[in-house]
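>>> After the sequence you'll find the predicted model.
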Amino acid sequence: MRVVTGHLPHPLRSDARDNRERILDAARALFATEGLRVPMREVARRAGVGPATLYRRFPTKRELVTEAFTDQLRACRTIVDEGLAHPDPWAGFCLVVEKTCELHARHLGFTEAFMAAYPEAMDFAAARAYSLKSAGELARRAREAGGLRPDFVLDDLILMIMANRGIHALSTAARVAASRRFAALVIQAFRASPEHTRLPPVPRLAPG
């Protein structure tokens, strides 16, 4: 009996890990397409687990959201770090605009979580503070190099993210395509010297 009971915890731990990954996969898929309004019970249903199992793993929706968007939080840091590392500050700034818009367009719920929904979640607060501080430093360099318009303020990036969040499309691919065009328009607006470059194509945003 000692041998049998000694081996019992292993499959239980494996089941728990499997349940946790199914829950996170379901949450990411639902948050990415429907935002954070998705009920916890719908996440459990999509994951194929009971509500009790979901709440055992993630007692609050805040914990589930924070864990589900861990990769996106890392991506935010990577994007601003890549922009700061670029030898041309204006090109680095443009890179941040483009990649930030696309990241938020691919994951609808992430914008809500990052900007407002869970400001008390330490991971989001720290990531937001780091990203904005780094973006501010990059903007300063781009302005001093003559690429960024002199009246730019950091809140303009917040406005950009909020406006980008409002893009509605028939599919994720169309939303990303629309976001790329929007980013191109934003970059032209932020440029110190107007320069009309060719915009990305317009995706279908509403039923024909």
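Cool, the structure landed.
>>> CA only for contacts and neighbour counts going forward, please
OK.
>>> Tell me the gap between the host helix or strand of residue 97 and the middle of its chain.
Residue 97 belongs to helix 89-106 when assigned by DSSP states H and E. Put simply, helix 89-106 sits 12 Å off its chain's centre (CA atoms, centre = their mean, to the nearest Å).
>>> for stretch 120-134, same thing?
Its chain's C-alpha centre and that of stretch 120-134 lie 13 Å apart, by CA atoms, centre = their mean.
>>> can you pull the buried residues of it?
123, 124, 125, 127, 128, 131, 132, 134 (16 or more other CA atoms under 10 Å).
>>> Show only the entries of these found in strands.
Of these, none are assigned to strands by DSSP state E.
>>> Tell me the one among these nearest to residue 12.
Distance ranking of the buried residues of stretch 120-134 against residue 12, using CA to CA, places residue 123 first at 29.3 Å.
>>> Might you report the residue contacts of that closest one?
By CA atoms under 8 Å, 6 or more residues apart in numbering, the contact list for residue 123 reads residue 66.
>>> related to what we said a few turns ago, and the helix holding residue 97, what does it pack onto?
Applying 3 or more CA pairs under 8 Å, 6 or more residues apart in numbering; DSSP states H and E, we find helix 89-106 packed against helix 70-85, helix 122-144, helix 155-165, helix 172-190.
>>> of those, which approaches residue 41 most closely?
Among the helices and strands packed on helix 89-106, helix 70-85 comes nearest to residue 41, with 21.5 Å by CA to CA.
>>> Against that first model, consider the following:
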Amino acid sequence: MVEESSRIAGPARLRADARRNQERILVSARAVFAEHGIDAPMATVARRAGVGVATLYRRFPTRDALVRAAFAQQLETCARALTEALADPDPWRGFQRLVETACALQREERGFPAAFVAAFPDSTAEHAQARERAERDLMTLVRRAQEAGALRADFHPSDLAVALLSHCGLVNALPHDDAASRRLVAYLLQSFRAEPAHGALPPPSTLSLRSLPLAADNSPGRRPSRA
């Protein structure tokens, strides 16, 4: 009876171990990508997770697969935000919430900005179709907001990419300054509006010109370089 129970419990323990290994890999990947970018060596992720490189590649055969799995929740949130923006009867409100959601995710998960703006070289045809669909939906949202007279007529979807890259740079330089992030997002949204700016901005950051992280090696969250 004991022997039979052991045989039954053995596979279950292995499955549980495999799940724990996978979760450790994903947690480690997010930490490594936040510190070193999504081009960090896969071996660094494996080392941080305490697993062998072979184990990592069995779970995630490509960097694309690992990045997507590590930030699956954030990517899903962005996709849902775009769907909800299209469904909103007020196209400007939908557009605004989409931008705020994307920037909030960049702020909350430091490794996500690079994953969000990167073009994954190993993407499958399914992923490529999903990106194309997202681009079409964004174009539709932009057109609706422009036709409603809320979004600048000369706004181009590439402007959103520029805005997200700008916000990405701020988040990387000042990962703990939420006030600066929210204020930048508010400025960007006001600049996109067809109407003159209205409404109060969020409270300002405590950042001053003297405290600007001018040198990359001295930026918050970065390690000092070694000679």
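Arrived safely, thanks for sending. Given the structure is predicted, the values throughout are model-derived calculations rather than measurements.
>>> follow-up on the earlier one: which bit of the second structure covers the helix holding residue 97 of the first structure?
Aligned by TM-score structural alignment, helix 89-106 of the first structure falls on residues 91-108 of the second structure.
>>> same question, stretch 179-186 of the first structure
Residues 181-188 of the second structure are where stretch 179-186 of the first structure lands when matched by TM-score structural alignment.
>>> Report the two of the buried residues of stretch 120-134 of the first structure separated the most.
Pairwise over those, using CA to CA, the maximum falls at 123 and 134, 16.4 Å.
>>> and the helix ranked longest in the second structure, how far out from the chain's middle?
Ordering each helix of the second structure by length in residues (DSSP state H) puts helix 2-36 first. Offset of helix 2-36 of the second structure from its chain centre (CA atoms, centre = their mean): 25 Å.
>>> between the helix or strand following it and helix 2-36, how big is the angle?
Of the helices and strands lying after helix 2-36 of the second structure in sequence (DSSP H and E), the nearest is helix 42-49. Counting by axes from the mean of the first three to the mean of the last three CA atoms, to 10 degrees, helix 42-49 of the second structure lies at 120 degrees to helix 2-36.
>>> which element follows helix 42-49 of the second structure toward the C-terminus?
Using DSSP H and E, the first helix or strand after helix 42-49 of the second structure is helix 53-59.
>>> start and end residues in the first structure for that following helix, please.
Using TM-score structural alignment, helix 53-59 of the second structure pairs with 51-57 in the first structure.
>>> mean per-residue distance, the matching stretch to the second structure?
With the two structures superposed, stretch 51-57 of the first structure lies on average 2.5 Å from its match in the second structure, counting by mean CA distance after the TM-score superposition for the first structure.
>>> which residues touch residue 88 of the second structure?
residue 94.
>>> ok, it to residue 67 of the second structure distance?
Separation of residue 88 of the second structure from residue 67 of the second structure (CA to CA, to the nearest Å): 30 Å.
>>> thinking again about what came up before, can you tell me what sits against the match of helix 53-59 of the second structure?
Contacts with stretch 51-57 of the first structure, where a contact means CA under 8 Å, 6+ apart, come from 19, 20, 23, 40, 41, 44, 45.
>>> In contact with the nearest residue to residue 195 of the second structure once chain neighbours are set aside, which residues?
Residue nearest to residue 195 of the second structure in three dimensions, not counting chain neighbours: residue 150, with 6.7 Å by CA to CA, 6 or more residues apart in numbering. Contact analysis of residue 150 of the second structure by CA under 8 Å, 6+ apart lists 92, 193, 194, 195.
>>> Just put the residues you listed in a markdown table and tack on neighbour count.
A markdown table is the format used below for the contacts of residue 150 of the second structure (neighbours: other CA atoms under 10 Å):
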| residue | neighbour count |
| --- | --- |
| 92 | 22 |
| 193 | 20 |
| 194 | 17 |
| 195 | 12 |
